[in-house]
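Participant: Predicted structure and sequence below. I'll ask about it afterward.
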Amino acid sequence: MQDLTQAAALTGPAGGEPRLVAIPRLAAGGRWRVEAMRAISEPMLLWFTKGQGRITIAGVTRGYTAHNAVFIPAGVMHGFEVGPQVFGNALFFGKDCTLPLPQAPHLLRIREVHAQQEVNVIFDMILREMNSDSPAHERATRHYMGLLGVWLERQVAKAAPEQTRPDAAKRLVARYTALIERDFRTGAGVGEFAAALGVTPTHLSRCCRQACGRSAITILQDRRIFEARRLLAETRMPVGEIGASLGFTSAAYFTRAFQHLTGKSPTEFRRSV
């Protein structure tokens, strides 16, 4: 097993140019694409305009509803429910984004009507410029994204007096999810992650259940199986190579684990997507 202190590259879908995607479309091809724990290599802002559900960010689960904005920095593990009544937009800022954006995740409840209208207008203008072939449309897109960054900064500042410092359990789970995101390919188990964090596996799992209602092993398995499904759906890597790249000691062990958690073998899943 590789040393847990070694750095690893960010995982998740590669971030390229900025994209604006309707939230229901994020689940195209399977709700696992949004519900499973994973991180992406670019900042993302979710703006919910209708519906409600739960979202887990850095191992902490909270509810979201209409007129909630959720900012998730690159590399932060997250997953959220997208039911049939959930609508809104997701802005991916791009892997090489240079805008001044928050360094920490935020779930913001936007209660002021003018602030809701303001962000709706900005999203509309971003989408219009992204779809335009007018001169300087790319530059206009960047400027509107900059305005969105300013809007976000102001909303974070407004929310600051209401926000409380996470308790010790939530801070531990946030560190655990960050460590998983870095080292989930190594084959390390919960015991090794707990040791790296200086706690017992029992204490770590108790804190995970308190923060997000899931055990430590469930969070770890969810991250690995998400990556397995992504590789099966988006690449032609052989099943055995995928299992090995995620730290499974044999193709048979990978197949059993995958089937146990998804109800399909890796080959069956690949055929279904």
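Facilitator: Cool, got the structure.
Participant: From now on I want contacts and neighbour counts done on CA atoms only, so please keep to that.
Facilitator: Fine.
Participant: Mind jotting down where the strands sit in this protein?
Facilitator: In order along the chain, the chain carries the following strands (DSSP state E): 19-22, 44-50, 53-57, 60-64, 68-72, 78-80, 87-92, 106-109.
Participant: Mean neighbour count and distance to R171 added to those strands, as TSV?
Facilitator: Converted to TSV, those look like this (neighbours: other Cα atoms under 10 Å; distance: least, Cα to Cα, whole Å):
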stretch	mean neighbour count	distance to R171
strand 19-22	16	31
strand 44-50	20	22
strand 53-57	19	12
strand 60-64	18	9
strand 68-72	23	16
strand 78-80	21	15
strand 87-92	21	26
strand 106-109	18	15
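Participant: between those, which gets nearest to S205?
Facilitator: For S205, the closest of these is strand 60-64, at 13.0 Å, according to Cα to Cα.
Participant: between the strands of the chain, which gets nearest to A136?
Facilitator: strand 19-22 (17.0 Å).
Participant: In terms of secondary structure, what does the lengthiest helix in the chain contact?
Facilitator: Using DSSP state H, we find that the single longest helix of the chain is helix 137-159. For helix 137-159, the packing partners by 3 or more Cα pairs under 8 Å, 6 or more residues apart in numbering; DSSP states H and E come out as strand 106-109, helix 113-130.
Participant: Quick one: distance of that helix to the chain centre.
Facilitator: 21 Å (Cα atoms, centre = their mean, to the nearest Å).
Participant: List the buried residues in it.
Facilitator: With burial defined by 16 or more other Cα atoms under 10 Å, the residues of helix 137-159 counted as buried are 137-138, 140-142, 144-146, 148-149, 152, 155-156.
Participant: picking that back up, the strands of the chain: which one's closest to R230?
Facilitator: Taking the strands of the chain one by one with Cα to Cα, strand 78-80 is closest: 14.4 Å.
Participant: here's the one I want to compare it with:
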Amino acid sequence: MQDLSPASQTRLVAIPRLAAGGRWRVEAMRSLSEPCFLWFTKGQGRITLQGETRGYTAHNAIFIPPGIMHGFEAGPQVFGTAIFFGRNSGVTLPKQPLHLRIREVHAQQELNVLLDAIGREMEADTPAHDRATLHYLGLLGVWLERQAKKSEADLPKPDATRRLVARYTILLERDFRSGMGVADFAAALGVTPTHLTRCCNAACGRSASALLQDRRLFEARKLLAETRIPVGRIAESLGFNSAAYFTRAFQHLTGKSPTAFRRAP
């Protein structure tokens, strides 16, 4: 019988492994159906959360609630740990995304000890190891809450531009399969397409259409790589008018046809 306990749904993964099968798996815009925690211990890059791009370095902690659109660079020099909590972990976690720069050595060590304990209990076959895993995950939730409180003064207050872009990413995540274009999203937000694109460029250095395109492209790649759904049905599910138009757009952006991408190792 499959183990569906909350602890069994938790996964602890080395960050370099997340990009196995292609860096698009972490760099393209997408969201998850479960909470995710990233702890970078080496390297640097950029991460986009809800349409805002910021740099990250070693000792940066990122918390991403379910449904939050995001993507981050994962170059060969980037190391760290990712925790995926599962859809129904029962752990008390923040409601909003966090990007914390952990400067205190004591706080860094405390987190490393917690992550080691979580990994050890997940791999153990001793009695109550699943319950111990959940308790350690709960302590990680407490650590996040305390560090967020300490960092309140350092966290940038979102201005009107970033609030608009965050709202756009929420709508985009909900409706990117509908065939809506940037003009439709802008109308739903009560702004012009030009203003929306200007705000996206200011917040993350990318246009509103680039974010939409990237989100659709990630989903297309994921469906091609992980399912046997016919190309025509994938195109239809992502709001493309025809399979031919989807194929041309996919090949233009990736250099491969959908069929060639699916067949690639």
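Facilitator: That came in fine, so what should we check first? Keep in mind the model is a prediction, meaning the values are calculated, not measured.
Participant: Overlay the chains and give the TM-score.
Facilitator: Remark: TM-score between the superposed chains equals 0.96 [TM-score structural alignment, normalised by the length of the second structure]; 258 aligned residues with a Cα RMSD of 0.8 Å.
Participant: so of the helices and strands packed on helix 137-159 of the first structure, which one's packed in deepest?
Facilitator: The highest mean neighbour count among those, using mean count of other Cα atoms under 10 Å, belongs to strand 106-109: a mean of 18.
Participant: For the residue positioned nearest the centre of the first structure, which residues are in contact?
Facilitator: In the first structure, the C-alpha nearest the mean C-alpha coordinate belongs to H78, at 3.4 Å (Cα atoms, centre = their mean). When contacts are counted by Cα atoms under 8 Å, 6 or more residues apart in numbering, H78 of the first structure touches 36-39, 55-59.
Participant: do that again at 7 Å, thanks
Facilitator: Each residue near H78 of the first structure by Cα atoms under 7 Å, 6 or more residues apart in numbering is listed here: 37-39, 56-58.
Participant: Show me the subset of those that the second structure keeps too.
Facilitator: For those, the contacts that are reproduced in the second structure, applying both residues aligned by TM-score structural alignment, their matches' Cα atoms under 7 Å, are 37-39, 56-58.
Participant: Quickly check those residues for the two that are furthest apart.
Facilitator: Pairwise distances across those peak at 11.5 Å for A39 and T56 (criterion: Cα to Cα).
Participant: ok, back up a step: list just the nearest of the buried residues of helix 137-159 of the first structure to R171 of the first structure.
Facilitator: For the buried residues of helix 137-159 of the first structure, the nearest to R171 of the first structure is V156 (19.8 Å; Cα to Cα).
Participant: Show me what the closest one aligns to in the second structure.
Facilitator: In the second structure, the residue equivalent to V156 of the first structure is A148, according to TM-score structural alignment.
Participant: on that earlier part again, looking at the contacts of H78 of the first structure, which is nearest R128 of the first structure?
Facilitator: A39 (27.9 Å).
Participant: That closest one contacts G75, correct?
Facilitator: Yes. Look at A39 of the first structure against G75 with Cα atoms under 7 Å: they come within range, at 5.1 Å.
Participant: neighbour-wise, which of these two wins?
Facilitator: Ranked by neighbour count (other Cα atoms under 10 Å), A39 of the first structure and G75 place A39 first, with 26 against 20.
Participant: what's the counterpart of that one in the second structure?
Facilitator: So, by TM-score structural alignment, A39 of the first structure is matched to S31.
Participant: List the contacts of its match.
Facilitator: Here S31 of the second structure is in contact with 66-70 (criterion: Cα under 7 Å, 6+ apart).
Participant: Which residues are in contact with the nearest residue to the match of V156 of the first structure once chain neighbours are set aside?
Facilitator: Closest residue in space to A148 of the second structure, ignoring its immediate chain neighbours: L100 at 7.0 Å, by Cα to Cα, 6 or more residues apart in numbering. Residues near L100 of the second structure by Cα under 7 Å, 6+ apart: 60-62.
Participant: could I get the residues you listed as TSV with distance to E104 of the second structure?
Facilitator: Below are these laid out as TSV (distance: Cα to Cα, whole Å):
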residue	distance to E104 of the second structure
N60	11
A61	13
I62	16
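Participant: V86 of the first structure -> the second structure?
Facilitator: For V86 of the first structure, the residue aligned by TM-score structural alignment is V78.
Participant: how near is the residue nearest to W151 of the first structure when sequence neighbours are not counted to Q52 of the first structure?
Facilitator: The shortest distance from W151 of the first structure to any non-neighbouring residue, by Cα to Cα, 6+ apart, is to V119 (7.4 Å). For V119 of the first structure, the distance to Q52 of the first structure (Cα to Cα, to the nearest Å) stands at 19 Å.
Participant: Assess the claim that A243 of the second structure and S237 are in contact.
Facilitator: No. Counting by Cα under 7 Å, A243 of the second structure sits too far from S237 to count as a contact (10.5 Å).
Participant: All the helices of the stretch 151-265 of the second structure, residue numbers only.
Facilitator: Ranges of helices within the stretch 151-265 of the second structure are 160-175, 182-189, 193-204, 208-226, 231-237, 243-254, 258-263, based on DSSP state H, counting those that start in this stretch.
Participant: The longest one vs helix 193-204, what angle?
Facilitator: Same thing as helix 208-226 of the second structure. Here helix 208-226 of the second structure runs at an angle of 70 degrees relative to helix 193-204 (axes from the mean of the first three to the mean of the last three Cα atoms, to 10 degrees).
Participant: D167 of the first structure corresponds to which position in the second structure?
Facilitator: Match for D167 of the first structure (TM-score structural alignment): D159.
Participant: Give the burial count for that match, as a bare number.
Facilitator: When neighbours are counted by other Cα under 10 Å, D159 of the second structure comes out with 8.
Participant: now L223 of the second structure
Facilitator: So L223 of the second structure, with other Cα under 10 Å, has 16 neighbours.
Participant: That one maps to what in the first structure?
Facilitator: Matched to the first structure by TM-score structural alignment, L223 of the second structure sits across from L231.
Participant: Kindly report the same for F40 of the second structure.
Facilitator: Under the alignment (TM-score structural alignment), F40 of the second structure maps onto F48.
Participant: OK, contacts around the nearest residue to that match once chain neighbours are set aside?
Facilitator: Nearest non-adjacent residue to F48 of the first structure, counting by Cα to Cα, 6+ apart: G88, 4.3 Å away. Taking Cα under 7 Å, 6+ apart, we find G88 of the first structure in contact with 22-23, 47-50.
Participant: how about a cut-off of 6 Å?
Facilitator: In this structure, G88 of the first structure makes contact with 22-23, 47-49, judged by Cα atoms under 6 Å, 6 or more residues apart in numbering.
Participant: of the residues you listed, closest to G187 of the first structure?
Facilitator: I23 (32.4 Å).
Participant: E35 of the first structure against F80, yeah?
Facilitator: Yes. Assessed by Cα atoms under 6 Å, E35 of the first structure is found in contact with F80 at 4.8 Å.
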